[in-house]
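> can't give you the sequence, but here's the structure:
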């Protein structure tokens, strides 16, 4: 493809009009005084009858002069060759898959526009050329090795999706430049992005020229950038809460929007507000948020809408889901013979609802079955004091001073007297701010299971371990705290408070840590266990874990993901994914692509252009020489 850097210079070719006129106009006759007109009557009649112009006769000189004008005008216009690749050249296409690429324009997303450009590049490969695809997400990756197979490349393009979050474009360009090191002449890097990001990216100094092609246009957008739910309970309204929402408008004019909060299908509150141009507004909605029929704290869904009911260009930031304040109150079930020191720690936490019961009262394991029906109906932290059921229940659990030969699938060794604590994992959240150097244990039944995560080690084996499962986490303290001096140490209270906070956080988030839109779900499971994930849009994803932690790639959707492990039919694990990133919600192009100390102009930057004007200038000189020789040849008519 050829472009002109100075297209207005082509106007010089307009001189061809007077040039042609010179060849069709007759030579003007010279007037002279004569003594008599009698001898010139015939010539006078002929002069009055003839026209002022003559028929255009092809002359080589005219053709040469027209060629001189054409070649000179083209040379002044500075033609350059861009976009086309020479035979054998390699093209690296970097595709932005950040959240903003999910914005709609004309019924298609920006990513769809970028994929269309990439398909065109794949179909237009030169002979012997190949193309590689690099996905620019938070961590860039090569998704298609260099290939000349357009069909295979289009298949890879068809699998690309918006990943969510921000894209590290500079790292992706660096990766492309590294892969093109030593590539044939004419190789290049093509970056397809909406430029909707802050910052500056240098395009020079690469192993190949870089061409940036912007997709999409600047469109207005209203976004939820922050949301929180806080308790405002009173004696009359124990479940009263305030829902704080902050709205930001990324546009040059103000707009009205509706902010609506709901739980399930029930609308709690709604308000219409005006958001200033390029400004932000905060709104507070008040509602009662009692626990649901299953005892779980409700999840509050906040939706942003326009008065005309038409969704804006970027629906990802128009919805956010957050847990209610009731999720902060953690039900704790003490199951078994009381251990006073443990019970005392739980009672001192004002956000703990404490219940005491026994396995027999719950019917767990008393008839030889696993007896999990009664346990799975409990929503909260289950604390087993002594006896445990054969199988672990759903949710988080804590086992203190276990009896029997095993705890769930963790084997217990013979009792050892006076073990010495050797190490403890200070980096684990359960041992945050825990110091055990002055703690002495009276007796220990060491845990004999390599699958468990060791938290505290003694000279006789692990004393405290944790094991993560798809449906929760179990922490096991393999000794009786009352037979040690640990309850008198401050670390005792800190440890159990850490257990409470971890269980409270996981429960508030539905069991899986919350994250940004597009962030993968990290579900602790047993190797080979099947998972079924239901997305906010209703799609079902099936995954089989390959290790003890299943990383489930999910589509960039905002809302609640439900995760069921194996044959779990009771309360599923919930994962919240929200888009609360103001930078990605601003859909206007802001990235600066620079070359040296200047900003690249236009959509294409830092491309090594092959200017052709020297060739045209050389042709112009040759034509002028030829025309001069032709005009001065022997026998030429002057």
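Looks like it arrived, so ask away. Here the structure is a predicted model, which means the values were calculated and not measured. Numbers count the residues shown, from 1 in each chain.
> C-alpha only now, for contacts and for neighbours.
OK.
> which is the next helix or strand following the helix or strand containing residue 423?
Counting by DSSP states H and E, the element that carries residue 423 is strand 421-424. As assigned by DSSP H and E, the chain's next helix or strand after strand 421-424 is strand 443-444.
> Presented hereafter is structure B, for comparison with structure A:
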């Protein structure tokens, strides 16, 4: 639903104000309006300080961050792109989609603003022809929209007011350590530790927040970029541990298999040898007995 947003096309004579999102798809040389979020579609490389090594024809998409909020319900499988610029990823940037020659989409910070940069223009691909393009636009707008979720992703401390209270119309207790009833104004201090539901200024976006004395990564209930199993969210770290002596178990298992195979053979060989010795003993006993000759009387 884009009915809550105003779309304005500016030129060099426009009286600049403050916006939530700027979309740049051409070489606009004037001053940019005040906005915390910028979406650049293969434009303004020199302004942002990005470097390119040339144009790549029909690059394949080899990877994209499917768990990033930008790609919620968006698939780039078999995306056909006529051309993209091989761009060097800035030190402060993070690639969101890759081709063999560099990033296709990346996020960065420039002049205190968050930037999402496309190294190709969507018009030079079949992305606008896909259903996923509608979801992509909605995700970009959601990314740029100030909401109660930005407050929920910060730490709430009992006895202190909400951060950025202008983004919240009210907040209500869900489960608290001490009895708290009714809705609270955003300027009121958090009364007790617990879980609260924050309502945005337009009443359309709710978010859960936790108020306690723990660290931020232990109280953040928002969607995480990456989750570590049994640990806090983030890239896994290398930990040195003593190797389990698995080779002992392997040798023991092989020994049991060999014993299971050799033992019946040994028992069978011993049994056959015993029978053979008994036969030989009986044969020798029979051969050593005297034989009486019988004669006839004429």
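Alright, I've got the coordinates. Nothing here was measured: the structure is a model prediction, and the numbers come from that model.
> Work out the TM-score between the chains.
The TM-score (TM-score structural alignment, normalised by the length of structure 2) is 0.51; 178 aligned residues with a CA RMSD of 3.3 Å.
> Now do the strands in the stretch 301-450 of structure 1.
Assigned by DSSP state E, counting those that start in this stretch, the strands in the stretch 301-450 of structure 1 fall at 319-323, 330-336, 352-357, 381-385, 397-400, 406-407, 410-412, 416-417, 421-424, 443-444, 447-448.
> Please apply the same query to structure 2.
21-24, 37-41, 52-57, 63-64, 83-87, 94-99, 102-110, 113-118, 168-176, 194-200, 206-211 (DSSP state E).
> Nearest to residue 280 of structure 2, out of these?
Between residue 280 of structure 2 and the strands of structure 2, the shortest separation by CA to CA is 80.0 Å, and it involves strand 63-64.
> quick revisit: which part of structure 2 lines up with the strand holding residue 423 of structure 1?
Aligning strand 421-424 of structure 1 against structure 2 (TM-score structural alignment) gives residues 61-64.
> outside of the matching stretch, which residues touch it?
Outside stretch 61-64 of structure 2, the residues within contact range by CA atoms under 8 Å, 6 or more residues apart in numbering are 76, 77, 78, 79, 96, 97, 98, 99, 100, 104.
> what's near enough to touch the corresponding residue of structure 1 for the fifth one?
Taking TM-score structural alignment for the superposition, residue 96 of structure 2 sits opposite residue 455 in structure 1. Residue 455 of structure 1 makes contact with 424, 425, 428, 431, 462, 463, 464, 465, 466, according to CA under 8 Å, 6+ apart.
> 10 Å instead, please
Shown in contact with residue 455 of structure 1 (CA atoms under 10 Å, 6 or more residues apart in numbering): 423-428, 430-431, 462-466, 475-477.
> Against residue 495 of structure 1, how distant is it?
The gap separating residue 455 of structure 1 from residue 495 of structure 1 is 11 Å, by CA to CA, to the nearest Å.
> anything in contact with each of those two?
Here residue 455 of structure 1 and residue 495 have 430, 431 as joint contacts, going by CA under 10 Å, 6+ apart.
> Show me where structure 1 has its helices.
Using DSSP state H, the helices of structure 1 run over 16-24, 41-49, 60-76, 110-123, 150-159, 169-179, 340-347, 359-362, 372-376, 490-508, 582-585, 613-631.
> Same list (the ones you listed) but as CSV, adding distance to residue 300 of structure 1 and mean neighbour count.
Listed next are the helices of structure 1 as CSV, based on distance: least, CA to CA, whole Å; neighbours: other CA atoms under 10 Å:
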stretch, distance to residue 300 of structure 1, mean neighbour count
helix 16-24, 75, 13
helix 41-49, 98, 10
helix 60-76, 66, 19
helix 110-123, 30, 20
helix 150-159, 33, 15
helix 169-179, 35, 20
helix 340-347, 28, 15
helix 359-362, 32, 15
helix 372-376, 24, 16
helix 490-508, 12, 20
helix 582-585, 21, 22
helix 613-631, 65, 15
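> Report the buried residues of stretch 104-122 of structure 2.
Residues of stretch 104-122 of structure 2 classed as buried: 104-110, 114-122 (neighbour count, 16 or more other CA atoms under 10 Å).
> Number of residues surrounding the nearest residue to residue 100 of structure 2 once chain neighbours are set aside?
Spatial nearest neighbour of residue 100 of structure 2, chain neighbours left out: residue 62 (6.9 Å); criterion: CA to CA, 6 or more residues apart in numbering. Neighbour count for residue 62 of structure 2, taken as other CA atoms under 10 Å: 14.
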